[in-house]
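Trainee: quick one, what's the 3D model for this:
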Amino acid sequence: MSSRVAKRSLSKRVFATMLTMSLITIVVFALALTLFMQKRLVDSTSEELASEARVVAASLNSSPSYVGMLRRLQQDDTRITLVGKDGDVLYDTDIDESKMEDHGDRPEIEEAFETGSGSSDRASSTLGEVMLYEAVRLADGSVVRLAKGEAGYLSVLWSLAGPVAILTAVGVVVSVAVARRESSRIIEPLLEVDLDHPQRNAQNAYAEMEPMLERIETQRQELKRQVRVLANNDRMRREFTANITHELKTPLTTVSGYAELIANGMVTDEADLRDFGRRIYNEAGRLTSLVNDILTLSNLDEAERSEDGAASATLGTREPIDVPRTLDGIAQRLEQVAQRADVRIELACEPAMVVGVPRLIDELAYNLASNAIRYNRPGGVVTLSCGVEQVGGSDADEASGLFAPYICVADTGIGIAAEEQGKIFERFYRVDKSRSKARGGTGLGLAIVKHAAAYHGARIELDSELGRGTSISVHFPVQELPEL
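Mentor: Predicted coordinates:
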């Protein structure tokens, strides 16, 4: 409903604007035409009056009696006045000359005395109306003056008012029709815009609309992307819920089963009790690891969404971390695990430091290393390396204390198929599903690596090939660090 009102209002506004401009144009044109016609009538009347004045003057100059000649020349619409050299009125066709004041100071009379002829357009002090005057000096020095009132030429102008009014009315009607048609034509491209596919309107749209259509298309694509992200997040949430339920249910069932056997006195042999206790302990440890990983991921997720820094505080304080020392500690902690898997751990570390949360950096490297051992083969090698990368290919960066640290974990294991490489950082995703339980782990290690790297502004690079092993490197951003 609101959209229809908006369209109707816009159409009316365009129509009103166009009609107003048309009416203003018509009115201005009518006024200009009227003024032009008035001027032409005044000029024409003045020329006729001047011609008559010259004829009257010629007749008077050839007549022995001015007054007698003037009486014969008298016209209904023309006033004739004879003014003596001293300014006294000698004769007037409309008023008794004895009642008239001195006319020597009249503009047209003064001009005629000086130059031989004169004219003016003014209000008559005698008759009280606007008159056109033409005066001509006679041979004896007196002046004859002819005058016509404005009513004479205005009557002609008024006679043209009807046709002008008709033309104006026709112009108004035409303007209304044209304004209505043009306003509809102007609004039509706006009404035809397909907001679901803005780019389809590019050819028919106005140039001024293109930026708006581009913004709509950009926002539409962004909304589609957000919908896909939300749908993907919802799918991942459901999968995560299903996976976490399964992962929690399995060890809980095991613990519950063993505990029930012990509680019911069905296990009496001391060796069996120790074995059951060991299994319960292992499953409890697996549960603890799973819960810890879930908490870590939850905190990382919250930190990524939070803008106030409160969630980040739960992850720990950032501080300079000696990466080689961290990798060395991880190698020692995983030494027995590697020996049981018949895998050798090698260190290839150069000085490197990262400003970050020690616990997260440790978990990041630990998960990469434990995965490299878990998915290796007997007699395989896991290489833990670190260092700094030159930025811009100049020694100046190193001298100024700016470094781009990296951590790399490479193995000679089973490798990852190309179609699987984009999925390994998903939660609970395992490359070798057939032996995932035997290999252990919670399935959240690489997901923690991904989010921990993102939390520190780092990028992850993966290089893997089936049967040849895998190399995962984490490249941290350039940062200012103290000298090592």
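
Trainee: okay, CA-based contacts and neighbour counts for the rest of this
Mentor: Will do.

Trainee: number of residues surrounding Ala32?
Mentor: Neighbour count of Ala32, defined by other C-alpha atoms under 10 Å: 12.

Trainee: what do you get for Thr245?
Mentor: Thr245: 11 neighbours (other C-alpha under 10 Å).

Trainee: next secondary structure after the host helix or strand of it?
Mentor: Following DSSP states H and E, one finds Thr245 within helix 210-263. Per DSSP H and E, the first helix or strand lying C-terminal to helix 210-263 is helix 270-305.

Trainee: still on that earlier bit, so which elements touch the helix holding Thr245?
Mentor: If you count contacts as 3 or more C-alpha pairs under 8 Å, 6 or more residues apart in numbering; DSSP states H and E, helix 210-263 packs onto helix 270-305.

Trainee: for the helix it packs on, name the packing helices and strands.
Mentor: Helices and strands touching helix 270-305, by 3+ C-alpha pairs under 8 Å, 6+ apart, are helix 210-263, helix 310-315, helix 445-455.

Trainee: compare with the first, here's sequence two:
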Amino acid sequence: MPDTAETAHITAPRSMAHLLRTTLMAVGILSLLLSVVGAALLFQHAFAEQFDTDLSRTVEAIAVGYEHSADPQPEQLAQYADGLRLTLVAQDGTVLYDSATADPSTLPNHANRPEIQQAMAEGTGASVRRSATLGYDTHYYAVRLTDGSVLRLADETSNMWSSYNRVLPVLVAGCILIIILALVLAQVITKHLVQPITRMAEHLDCIEANVPYEELIPLAHTVQSDRKLREDNETIRREFTANVSHELKTPLTSISGYAELIENGMAKQEDIPTFGHRIHKEAQRMITLVSDILQLSELDGMSKQQENSPTADFVPVDLGVLVKDVATNMTVNARKAYITLQYKVQPVTVRGSHDLLTELVTNLCDNAIRYNRPGGHVELSCGTNADGCPYFCVEDNGIGIPQDSQSRVFERFYRVDKSRSKATGGTGLGLAIVKHIAVLHGARIDLESTVGTGTTIRIIFPKM
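Mentor: Just a heads-up that it's a prediction; the model follows:
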């Protein structure tokens, strides 16, 4: 049963198509609303300006006609009204004439009206009074006459919200139609955008060749790299499994055969010690192989750990002292193989793991002895190169490595000379372990080798 604490953080993936449709619909509706409201405000403003201009021209024309009459009387303004509301106000605010009222004396004093006050002071005045209940705006424009009185013209027009109320059914129908069109368009666009991505996912083997959009190139590259890495890892795993099975099968078959001869009494008494020795030798070979495999597995785990906390457990290591110790320990093996082992060291310190560096130096020294000829020599050295980087070097005059094999000698179970490796008890993992240890320490491996002349391997460490 899955852990609830972990599953609580897992959320179902969202639908890209649904997200695109929703986004397009939202953008369409928002754009529609903003366009309608913006256009209405602009049209209302433009209409109000034009309406005020017409109103001012009309009242100024009426004022000119009224003042140029032979005997100007308030009642004469009736001929100019023609559906308009004309009001004549005396200097003290008394209403002398109003086309909408038969008896102007019943009207209140207009001296406090803003358009009247402005006209008295500046010659002309204008104002707008809105009626929220009736939905109309009343525009006033006033002109001061030569006798000091003020002639005012008023007219009503529907405000924006009143106009909206009248055309609301049309607007609703238009909005519904636009939303339907937006939904259809969003569906078409979403399908057009998502379909190439779906096709790309159906052909992962050539995903980088079928990228429909530039923004998906990094994703396609990552997927392709991940697939290649997985395939390479699977190939390595199969090869590793096959090699391990083969390497274990050979000594097990030998052990089983000798043990069976002894068990069935088929072995002569004088052959039993020889068979026991061979069983012991093959068992040691298996132990060495298993030990190397476990060490490689441990190094793989350390490599992953180092990615998160590089060199966290590393300490300064005196490479000169370490090389001397390894050379001393390997002297017996060198004598058994009739090899001269020498070392030449300079005081140098590297940051790393003492045990792993000992393994690295030991494996390289053992390899140089193992693949040498009787009477040959091996030299271990360490110091600082011209760039100031610490290095360790092992040089021999052994059988050498062919040019076409030099790029593969650090692979697991790879052997240049399989018969010689088995004869000397090699597992084919020594140089693979060396490579892993070097990588863990950020070191570089340089290999120089000539068949029949010898091999030089140099491990160059980063500066402290």
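
Trainee: coming back round to it: which one, of the helices and strands packed on helix 270-305 of the first structure, ends up nearest to Tyr133 of the first structure?
Mentor: helix 210-263 (66.8 Å; C-alpha to C-alpha).

Trainee: thinking again about what came up before, right, so the helices and strands packed on helix 270-305 of the first structure: which one is the most enclosed?
Mentor: Mean neighbour count, computed with mean count of other C-alpha atoms under 10 Å, is highest for helix 445-455 among those, reaching a mean of 21.

Trainee: average offset between that one and the second structure?
Mentor: When the second structure is superposed, helix 445-455 of the first structure averages 4.7 Å from its matched positions, counting by mean C-alpha distance after the TM-score superposition for the first structure.

Trainee: neighbouring contacts of that helix?
Mentor: With contacts defined as C-alpha atoms under 8 Å, 6 or more residues apart in numbering, helix 445-455 of the first structure is touched by 293, 296-297, 300-301, 303-304, 360-361, 363-365, 367-368, 371, 424-427, 459-460, 474, 476.

Trainee: just give me how far that helix sits from the chain centre.
Mentor: Centroid separation for helix 445-455 of the first structure versus its chain: 36 Å, with C-alpha atoms, centre = their mean, to the nearest Å.

Trainee: between that helix and helix 270-305, how many degrees?
Mentor: 30 degrees (axes from the mean of the first three to the mean of the last three C-alpha atoms, to 10 degrees).

Trainee: quick one: the corresponding residue of the first structure for Lys281 of the second structure from Asp234 of the first structure, how far?
Mentor: Using TM-score structural alignment, the partner of Lys281 of the second structure in the first structure is Gly285. Distance, Gly285 of the first structure to Asp234 of the first structure, by C-alpha to C-alpha, to the nearest Å: 30 Å.

Trainee: how about Asp76 of the first structure?
Mentor: When Asp76 of the first structure is compared with Asp234 of the first structure (using C-alpha to C-alpha), they lie 104 Å apart.

Trainee: and the helices and strands packed on helix 270-305 of the first structure as a markdown table, adding distance to Pro107 of the first structure?
Mentor: Listed next are those as a markdown table, based on distance: least, C-alpha to C-alpha, whole Å:
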| stretch | distance to Pro107 of the first structure |
| --- | --- |
| helix 210-263 | 69 |
| helix 310-315 | 97 |
| helix 445-455 | 99 |
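
Trainee: of those, which is nearest Arg4 of the first structure?
Mentor: Ranking those by proximity to Arg4 of the first structure (C-alpha to C-alpha) places helix 210-263 first, at 19.8 Å.

Trainee: those helices in the stretch 351-464 of the second structure, which residues are they?
Mentor: Shown for the stretch 351-464 of the second structure, the helices assigned by DSSP state H, counting those that start in this stretch span residues 354-370, 418-424, 430-440.

Trainee: looking at those, which is closest to Glu231 of the second structure?
Mentor: Among those, helix 430-440 sits nearest to Glu231 of the second structure (C-alpha to C-alpha), with 20.4 Å.
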